[in-house]
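Chemist: Predicted model and sequence below, questions to follow.
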Amino acid sequence: MIQQLGQVMIYVDNQEAAKTFWTEKVGCIVRSEETNGQFHMIEIAPTKDAETSFVLQNKQLVAKMEPYLNVGPPSLMFFTDNVENLYEEFKAKEITVGDLVEIPSGKIFNFADPENNYFAVIERK
């Protein structure tokens, strides 16, 4: 039986630029970084104790090794307790953000990484 989602793979063109974005701009931490042969994997998480993390992997290498694998960006939704403050913080750090909007489930905005992959943040009520 599946008990929880452990990791999400994000395939990127430039792992180091992606790592810098997620750690220095977004504020995540690097949980682990390892190289196994040609594969270099960087595990990122919002906090040390987060249940789910994501792994930055080399898009071209994975596509070459597994041609039928979808290496497009996953659709990720992050939670925050104060979406308005985070929105202003991201804008101050020059992260590309969409409009802050209110939907029935809460206030939400999208943001982009350096490769123009878009993700969303919603305020948890």
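Modeler: Nice, thanks for sending it over.

Chemist: drop to CA atoms for contacts and neighbour counts, all remaining ones
Modeler: OK.

Chemist: For G6, the count of nearby residues, please.
Modeler: If you count neighbours by other CA atoms under 10 Å, G6 ends up with 10.

Chemist: Could you tell me which residues make contact with it?
Modeler: Contact partners of G6, counting by CA atoms under 8 Å, 6 or more residues apart in numbering, are E51, T52, S53.

Chemist: for the first one, what are its contacts?
Modeler: I take that to be E51. Shown in contact with E51 (CA under 8 Å, 6+ apart): L5, G6.

Chemist: Please tell me how far it sits from F79.
Modeler: To F79, E51 is 13 Å away according to CA to CA, to the nearest Å.

Chemist: also this one, for the comparison:
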Amino acid sequence: MSLGISQVTIYVEDQQKAVDFWTDKVGCAITRDMPYGENRWIEVEPPGGGARLVIHKADPDWPTPPTDMPGHVLFEADDIVTTYEELRARGVEFTRSPEQESWGWSAVFEDPEGHRFHLGQR
């Protein structure tokens, strides 16, 4: 059997602000952007490929996700320190700089809405 992950959805209040962050600061490429009801269906792919992020408009009645804990999405880089420095230079805000843990390297960054994401090293 072959099984993989094709998409991970991120719920945001402002889709365009999220698109700008993921494309301009993180360097993702838009793979799909089309009308979806009153909003848009937007997919971006990270540099180097992999699972796409779906930038989905959050319903205002949904609870706000916690911002005091790391997210559940892990990005990997061949060289975490170089990637960290490049992302910071583009304006990506890190809540935790790269640190060597017993299980590997880890850093944490956040998007403009406060969602946190891990950055690890392959």
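Modeler: Arrived safely, thanks for sending. Predicted model only: the values in this text are computed from it and were never measured.

Chemist: hmm, back to that, now the contacts of G6 of structure 1 as TSV including distance to T96 of structure 1 and secondary structure?
Modeler: Shown next, in TSV, are those (distance: CA to CA, whole Å; DSSP: H, G, I helix; E, B strand; the rest coil):
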residue	distance to T96 of structure 1	secondary structure
E51	27	coil
T52	24	coil
S53	22	strand
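
Chemist: Show residues contacting the lengthiest helix in structure 1.
Modeler: Counting by DSSP state H, the longest helix found in structure 1 is helix 83-92. Contact with helix 83-92 of structure 1 is made by K25, V26, T80, T96, V97, L100, K107, I108, F109, V121, I122, E123, as judged by CA under 8 Å, 6+ apart.

Chemist: Dump the contacts of G6 of structure 1 into TSV; add distance to I2 of structure 1 as well.
Modeler: As requested, the contacts of G6 of structure 1 are arranged in TSV below (distance: CA to CA, whole Å):
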residue	distance to I2 of structure 1
E51	14
T52	14
S53	16
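
Chemist: Looking at the residues you listed, which is nearest D13 of structure 1?
Modeler: Closest approach to D13 of structure 1 among the contacts of G6 of structure 1 (CA to CA): S53, at 19.2 Å.

Chemist: What count of nearby residues applies to that closest one?
Modeler: For S53 of structure 1, the count of nearby residues is 21 (other CA under 10 Å).

Chemist: burial count for Y87 of structure 1?
Modeler: 20.

Chemist: and stretch 109-119 of structure 2, how far apart are its ends?
Modeler: Length of stretch 109-119 of structure 2, first residue to last, CA to CA: 7 Å.
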